[in-house]
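What follows is a predicted structure for the sequence shown.
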Amino acid sequence: MIADSIYIQDGPLYTSAGVTAGIDLALKMIEDDHGRNLSIQIARKLLVFLRRPGGQSQFSAHLAAQIATEDRIQELQHWILDHVDEDLTLNALGNRVGMSVRNLSRVFLKETGETPADFVEQARVDAARRLLEENDLPLQRIASHSGFSNPDIIRRAFMRRIHISPNEYRKRFRA
């Protein structure tokens, strides 16, 4: 079982995580049966992204930032989203909100259900995804603009989070 996939196929059975994920699943099925070109034409007519991969996580850092109820954690999440290319180590984040690393880690996990490092990585992946969709910058520059120190690290984060490489992501979602 893949807990947060947008759709899955198990033999002849398919299921999606909801209505919009159902559109992605339908585009995948059209592509499988009739080819990528028809799937792309339909996606454009529907004004939706070209099919997202089924293993893509439903998680969005921007949505997760709405979960925390503790003001300092919520403000920190929003600040992280706006500053993905800055120093986002635990020490830097703890200093930003006036908390020790240990206390920040404990409170952040309690409030959000994830570690600060997981949130930072997802925020950086989201930023990189937008850059890959919107321009032709080389991967080194996209990595830098989204807070990753080098292309290898961004590749590993993409494989962990959305199960495809940044280059494959760009091919699928470039406007």
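Cool, the structure landed.

okay, CA-based contacts and neighbour counts for the rest of this
Will do.

Whichever strand or helix holds G94 - contacts with which helices or strands?
Assigned by DSSP states H and E, G94 falls within helix 90-97. Using 3 or more Cα pairs under 8 Å, 6 or more residues apart in numbering; DSSP states H and E, the elements in contact with helix 90-97 are helix 71-82, helix 101-112.

change it to 6 Å
helix 101-112 (3 or more Cα pairs under 6 Å, 6 or more residues apart in numbering; DSSP states H and E).

Toward the C-terminus, what is the element adjacent to the helix it packs on?
Taking DSSP H and E, what comes next after helix 101-112 is helix 116-134.

Give me the contact list for whatever helix or strand comes next after that next one.
As assigned by DSSP H and E, the chain's next helix or strand after helix 116-134 is helix 139-145. Here helix 139-145 makes contact (Cα atoms under 6 Å, 6 or more residues apart in numbering) with D85, N150, P151.

Can you list which of these are found in helices?
The members of the contacts of helix 139-145 that map onto helices under DSSP state H are P151.

Pull out the buried residues from the contacts of helix 139-145.
Neighbour counting by 16 or more other Cα atoms under 10 Å classes D85, P151 among these as buried.

Any chance of a markdown table for the contacts of helix 139-145, columns distance to T69?
As requested, these are exported to a markdown table (distance: Cα to Cα, whole Å):
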| residue | distance to T69 |
| --- | --- |
| D85 | 25 |
| N150 | 34 |
| P151 | 35 |
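
Next secondary structure after the helix or strand containing S39?
Assigned by DSSP H and E, S39 belongs to helix 36-46. Downstream of helix 36-46, the next assigned helix or strand under DSSP H and E is helix 61-64.

Name the residues of that next one that are buried.
For helix 61-64, the neighbour count (16+ other Cα under 10 Å) marks A61, A64 as buried.

How about stretch 22-30?
Across stretch 22-30, burial judged by 16+ other Cα under 10 Å covers G22, I23, D24, L25, A26, L27, K28, I30.

Repeat that for stretch 144-157.
Burial within stretch 144-157, assessed by neighbour count using 16+ other Cα under 10 Å, is assigned to S144, H145, S146, G147, F148, P151, I154, R155, A157.

Against that first model, consider the following:
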Amino acid sequence: MAQRTVLVVLFDGVQSLDVTGPVEVFAGAESHTPGSYRIRTASLDGGPVRTSSGLTLVPDGALTDPADDPHTLLVPGGAGTREADARMVDRLRALAPCAERLVSVCTGAILLAAAGLLDGHRATTHWAYCDKLARDHPAVEVDPDPIYVRDRRVSTSAGVTSGIDLALALVEEDLGREVALRVARHLVVFLRRPGNQAQFSAQLAAQTAHREPLRDVQQWITEHPAGDLSVEALAGRAALSPRHFARAFRAETGTTPGRYVDRVRLEHARRLLEDTGDGVEEISRASGYGTAEAMRRAFVRTLGTSPAEYRRRFRPAHATS
């Protein structure tokens, strides 16, 4: 088995978790399968860097080191990516042809894009910087929703912990699921959060209501997707008139009750399709759709695919209920 060099780029203002999360995954894989990975860190001149949280990281060497031709070139994010250093961009551009995989965590995608390495690729980054990435680099197809995106040899991930998810996916590709599972267990994380999983849950995507009755209603919706979630029923729970409830809910959460319910139900159905062996009919009832056809229409409208196709693509073949 050929050893794969993972070269992690360091710079002042790097986000420490963007570095240490993936590094711990690859290091864990190396401990389970000796000889699988060689991990190196490098800054432009080989000197120490100060992270965005104030920690100091000492790299193994400089990015100009000829020994650094990497299999996987990993660029973390952080405040230091906001204004792309011209020397860093040039060095990434020079290193890229040597690498089989280009990987970014969080706003590391901004550096890859500045080097022209994301042109013609689908990519993501932290939700707060997706608009900037799309605006500054129109040749990049920016998808703001998934926690990570893999497009040919280029893999990009959203904020912080999604770098761990992406690194686990890469280890699974290289060494198999069993090794990735051992690493995930050691790190006490889920092995598989699918890349298509949204950066936000329904609760996070909407603002949390200020008033306690509305917050309680939000929580009740999440816990009872198959319940009566009509505006009238929800308003009754909040002890408000339907009209007052709908107006207050939108003002405090940024979305309508109906849209919030739709997102919660879709999220619940996706989770059951990914993690259980329950039939589509059963899942449609448990998620509040009532019928498989109603759920199919919701999936096609929102995700562009049917529930059956969604399960085929995103649920492991070995998964059990």
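Perfect, thanks for sending it. Worth saying up front: this structure is predicted, and the values here are computed from it rather than measured.

ok, back up a step: and the helix holding G94 of the first structure, which stretch of the second structure?
Mapped onto the second structure using TM-score structural alignment, helix 90-97 of the first structure spans residues 231-238.

how far out from the middle of the chain is the matching stretch?
34 Å (Cα atoms, centre = their mean, to the nearest Å).

what residue lies at the spatial centre of the first structure?
What sits nearest the mean C-alpha location of the first structure, by Cα atoms, centre = their mean, is D126, with 4.3 Å.

Now do the same for it: its match in the second structure.
Aligned counterpart of D126 of the first structure in the second structure: E267 (TM-score structural alignment).

helix, strand or coil for T15 of the first structure?
Three-state assignment for T15 of the first structure (DSSP: H, G, I helix; E, B strand; the rest coil): strand.

and the gap between the aligned residue in the second structure for it and R50 of the second structure?
Aligning on TM-score structural alignment places T15 of the first structure opposite T156 in the second structure. Separation of T156 of the second structure from R50 of the second structure (Cα to Cα, to the nearest Å): 23 Å.

about what we covered before: what's the closest non-adjacent residue to the match of T15 of the first structure?
Excluding the flanking residues, the one nearest T156 of the second structure by Cα to Cα, 6 or more residues apart in numbering is S104, at 4.8 Å.

Just give me the neighbour total for the one you found.
When neighbours are defined as other Cα atoms under 10 Å, S104 of the second structure has 29 of them.

same thing with K110 of the first structure?
13.

what do you get for the one 3 residues further on?
Applying other Cα under 10 Å, we find 14 residues neighbouring G113 of the first structure.

aligned partner of it in the second structure?
Matched to the second structure by TM-score structural alignment, G113 of the first structure sits across from G254.

now for L76 of the first structure: what does it line up with in the second structure?
With TM-score structural alignment as the criterion, L76 of the first structure lines up with V217 in the second structure.

tell me the contacts of that match?
By Cα under 6 Å, 6+ apart, the contact set of V217 of the second structure is empty.

Counting neighbours, what do you get for the match of T15 of the first structure?
Around T156 of the second structure there are 32 residues (other Cα under 10 Å).

my guess is it contacts V149, does it?
Yes - the criterion here is Cα atoms under 6 Å, and T156 of the second structure meets it with V149 at 5.4 Å.

Now for the two: what residues contact both?
Common contact partners of T156 of the second structure and V149 (Cα under 6 Å, 6+ apart): A123.

Skipping its backbone neighbours, what lies nearest the residue lying farthest from the centre of the second structure in space?
For the second structure, the largest distance from the centre (Cα atoms, centre = their mean) belongs to S241, which lies 39.0 Å off. What sits nearest to S241 of the second structure in space, not counting adjacent residues and going by Cα to Cα, 6+ apart, is A235, at 5.9 Å.

give me the number of residues near A21 of the first structure?
The number of residues packed around A21 of the first structure, counting by other Cα under 10 Å, is 19.

Does it fall in a helix, a strand, or a coil region?
Per three-state DSSP, A21 of the first structure ends up helix.

distance of the residue nearest to it when sequence neighbours are not counted from N91 of the first structure?
If the residues on either side of it in the chain are set aside, A21 of the first structure comes closest to I6, at 5.4 Å by Cα to Cα, 6+ apart. To N91 of the first structure, I6 of the first structure is 35 Å away according to Cα to Cα.

out of these two, which sits in the busier spot?
The residue with more neighbours, out of I6 of the first structure and N91, is I6; 23 against 14, by other Cα under 10 Å.

contacting residues for the equivalent of the more buried one over in the second structure?
Matched across to the second structure, I6 of the first structure falls on I147, judged by TM-score structural alignment. With contacts defined as Cα under 6 Å, 6+ apart, the neighbours of I147 of the second structure are S157, A158, S162, G195, Q197, A198, Q199.

same thing but 8 Å
With contact set as Cα atoms under 8 Å, 6 or more residues apart in numbering, I147 of the second structure has these partners: T124, S157, A158, G159, S162, P194, G195, N196, Q197, A198, Q199.

go on, F108 of the first structure?
Contacts of F108 of the first structure (Cα under 8 Å, 6+ apart): I73, E114, T115, P116.
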